[in-house]
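Participant: structure of the sequence below:
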Amino acid sequence: MPDQPVLVAIDIGTTKVCVLIGELTARGGVDVIGIGQAPSDGLRKGVVIDIDRTVQSVANAVEAAERLSGLKVRSAFVGISGSHIGSQNSRGMIAVSGHRHDVSRDDTLRAIEAARAVTIPNTREILHVIPRGYVVDGQEGVRDPIGMSAVRLEVETHIVTASSTSVQNLSKCVQRAGVEIDELVLAPLATAESVLTEEDRELGVVLADIGGDTTDVAIFQDGSISHCATIPMGGRSVTADLGIVLRVTPDVAESVKFKYGSAVPLEVDPDEVLQVTSIGEDTAHGVTRRHIAEIVESRANEIFGFVAKEIEAAGATNRLQAGLVLTGGGSGLTGATRAARDQLGMSARVVAPTGLGGLVDRVSTPPYAAASGLLLWGARNWPTEDERAGGRALEGVGDRLGKIFKGLMP
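Facilitator: This is a model prediction of the structure:
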């Protein structure tokens, strides 16, 4: 058994389930000691459509990670995303308690709880209440008010909600695979842990994690998240377009996409011809690589067009100095950054996850950004020795205020 606490991350995507096991180091870092991956076909657009298949995929990935690490997985931080995710900004205000009127941790938690008191349908539940900044007796822009003298304390928060049935079904899949849930974490929030710097967040940045069926978008301004959304299309949307136009199987279309596809047709040789055998045909026919690129470009432009709409919805147009950060499996598409720059009018770059130690050579690629971020999220929210001595354990899915405060202070 390792001497340090062990964390587990489970990223359940539409094409694969990824499990990472990490050991907390004495300096507060995380060393990857176990990696598991399994094909996934039980989700569509981030929502469970087949519980049994999803359970099996999770179990297979967990087993692979257990074999490599030699440890038994009992609980994990689990990512969640999908078009059912919603978010809004909310403010909470309280009177500061205590005869000296010094802001305490309890005061900040009460303010966050006040901000949490928003009206949402009974079919939805709150995943995160993220403090973005505080106002102390009218003074705005306060990052950490603890210890300050004040009569009134306000907090501006970003609240993330999810469909209750989607949460229940995803949780059920993980638990039936024999794993308890430490916390359900919004996937782009976790991904940000592994691919964004503090400078990115301060300057303003939009993160786009291009998965199989979806693209998760998160916008950060002034150091914290201000908007998040899920676009219901991703890398497999490009694959499907190629399959339909070329009349080939999904496997062939996927191969064509990554070997010959480009989101920028003008950068492709217009005279290069590929031989493609369509379904039901015995002989191959010629398709220009330029035509393939035009198919890819059309869908890529649509995806980045939706990203632009989310930037506008967040009121962040022309305010994101750090530009666009692309990650996820779909970010490997040739020409993706050029297409994004052309569509959004801002800088764009592909970023792989960083911040982990151990078996990093196996996970330092964009497809592992969410899983890597979940480990880093878990490390930031893990109880300190003093907190463990005081009896604090990781809360369940419905009780996160203490963890939110510790891990998400702007």
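Participant: hey, let's count contacts and neighbours off CA atoms from now on
Facilitator: OK.
Participant: other SSEs contacting the strand or helix carrying Leu127?
Facilitator: Assigned by DSSP states H and E, Leu127 belongs to strand 124-136. Counting contacts by 3 or more C-alpha pairs under 8 Å, 6 or more residues apart in numbering; DSSP states H and E, strand 124-136 packs against helix 105-116, strand 139-142, strand 152-163, strand 180-186, strand 224-231, helix 401-408.
Participant: before we go on, could you also do this sequence so I can check it against the first one:
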Amino acid sequence: MDTERYIVAVEIGSSKITGAIGTRSLKGVVTVLGVDTEPLTGSVKRGFVVNPDEVSSKVKRLIRKLNNRIGASKKIKQVYVGIGGQSLHAEDHMISRDYPEGTPITEDIIKRLQEEAREMPIAGADILEVVRTGVLVDDKPKSGREEIEGSNLKMSLKLIVARDDLKKSVFRCFSGEPSVVRYIPTTLSTAYVALSNEDRQAGVMLVDFGAETTTVSIYKDGLLRYLSTIPLGGYNITCDIMTLKVTEPEAESFKVRLGSAKVMGEESNITLRGESSSEIKSLDLSKVVKARIEEIVANVNAHFEYAKCDRKSLGAGMVIVGGASKLSNLAELIAEKCDIRVRKGALRQDMLLDVASQSKSADYLQILGLLYCGKENCVEVLPKVVDEPEDEPHEEVKPLSPKEKRAQEKAQEKAEQERRKREAADAKREEKERKKREKEEKVKGPGLFGKLKEMVKKAENLLDDENDNF
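Facilitator: Modelled structure (predicted):
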């Protein structure tokens, strides 16, 4: 019997749909079973689905791929879906409540008020998530989950909102099965796996360079302080390269293979050849790539002022993630233009991945973030189907006599007793083998199995201590 829950997550981006499936232990440790993708072209614009039929077809194909990873005896029945786009941003909101003197202000009361805020109407927008940024009880800060008595509660929140038809456009891609458990703002789930508690406490700007948008979020003192989206991304660079009279696939290839955000040394003007024999000059490529990426970086830099944030107060600097963050020398350009320490995002060390996925974890931070934020089981076990032989006549079943019934019951009881004896013998044998292994490990040291157990235990303890919105 499975002791773990299966979590399934899907992220619909502008250039591809990504899906992942994994198991979540009772202690919250996630093991990734697989990540799959389906390409998209023109069906999603800055997070909004403009061609739901094509996206729905790709989603179904992706779900089949993920289902094949867990076998025919199980079926994906629901998924977590990442959501984002140009309209995604954060708005400040304050809740104030009065209670009788000496009322215990519990975590349940606070969570209930958060859920009420999620249902608050905002003209032309949907509230996708409610993030707590501060709690005062009788004007005294409340930290952690301890219960405090008081008569007045004030709670400051960040409402993560987007245009009201954004979620509807994504919902149209999930008709029938699987259903959607929850829509999660991808920028929040990515921060969960890319930023450590120490990063969020010291202060950090997370910049997610996507295909058509770039999302900026700032954390300080462990809490989300700012979130906004820039309507520019890596695809804008591809389009600029296409003006050099090359096709879109060739332009994307030139960008990925030869594009650079910054000139490193003296640059020569050589002829570059594409996969379809097209030719462009290296200086022309350099000019269009640098012009666009410098524009995007300038927009990122402006958000320090919009957020009223002193970059020197961000002790952890800036972390960059997303497909477009792979552009050569981008970190160096940002460090120079924004006057801040920059590093590329990677999976937090306390997150446990299977060995096969570990090497590519930096490429899949967004989908892994959604996977880690999932809590509910997304897979059902199908009942076993007994195939009956075809084209054979069915014999008429005659009712059993009382004597035959008693004989049948005795036979079943005997079979059950034999089964229990076998199970007891198997358990005794396994216990004996386990003691033998433990004895050998004491002599030889922990070995690979022991080290893995220690690593899992460490991850479980760190995840138990974590306090965030997910």
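Participant: TM-score for these two?
Facilitator: Here the superposed chains carry a TM-score of 0.84, computed using TM-score structural alignment, normalised by the length of the first structure; 377 aligned residues with a C-alpha RMSD of 2.6 Å.
Participant: of all the helices and strands packed on strand 124-136 of the first structure, which one is nearest Thr54 of the first structure?
Facilitator: strand 180-186 (15.4 Å; C-alpha to C-alpha).
Participant: ok, back up a step: now the helices and strands packed on strand 124-136 of the first structure as a markdown table including distance to Val248 of the first structure?
Facilitator: Output for those, formatted as a markdown table (distance: least, C-alpha to C-alpha, whole Å):
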| stretch | distance to Val248 of the first structure |
| --- | --- |
| helix 105-116 | 50 |
| strand 139-142 | 55 |
| strand 152-163 | 36 |
| strand 180-186 | 35 |
| strand 224-231 | 26 |
| helix 401-408 | 47 |
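Participant: what's the strand holding Leu127 of the first structure in contact with?
Facilitator: With C-alpha atoms under 8 Å, 6 or more residues apart in numbering as the test, strand 124-136 of the first structure has contacts from 112, 116, 140-145, 150-164, 184-186, 223-226, 398, 400-401, 404-405, 408-410.
Participant: longest helix in the first structure, please.
Facilitator: helix 289-313 (DSSP state H).
Participant: and that one, which residues are buried?
Facilitator: For helix 289-313 of the first structure, a neighbour-count test (16 or more other C-alpha atoms under 10 Å) marks 289-297, 299-301, 303-304, 306-308, 310-311 as buried.
Participant: what does stretch 447-459 of the second structure give?
Facilitator: Using 16+ other C-alpha under 10 Å as the test for burial, stretch 447-459 of the second structure gives Val456, Ala459.
Participant: buried subset of the contacts of strand 124-136 of the first structure, written for PyMOL?
Facilitator: With 16+ other C-alpha under 10 Å as the criterion, this PyMOL line picks the buried residues out of those:
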select buried, resi 112+116+145+150+151+152+153+154+155+156+157+158+159+160+161+162+163+164+184+185+186+223+224+225+226+400+401+404+405+408+410
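Participant: what's the helix or strand for Arg53 of the first structure?
Facilitator: helix 51-69.
Participant: so after that helix, what's the next helix or strand?
Facilitator: Following helix 51-69 of the first structure toward the C-terminus (DSSP H and E): strand 75-80.
Participant: now do the next helix or strand after that next one against strand 224-231, angle only.
Facilitator: Sequence-wise, the next helix or strand downstream of strand 75-80 of the first structure (DSSP H and E) is strand 86-95. Using axes from the mean of the first three to the mean of the last three C-alpha atoms, to 10 degrees, the inter-axis angle of strand 86-95 of the first structure relative to strand 224-231 is 150 degrees.
Participant: from the contact counts, what lies against the helix holding Arg53 of the first structure?
Facilitator: Using 3+ C-alpha pairs under 8 Å, 6+ apart: helix 51-69 of the first structure touches strand 16-24, strand 30-39, helix 164-176.
Participant: fine by me, we can end here.
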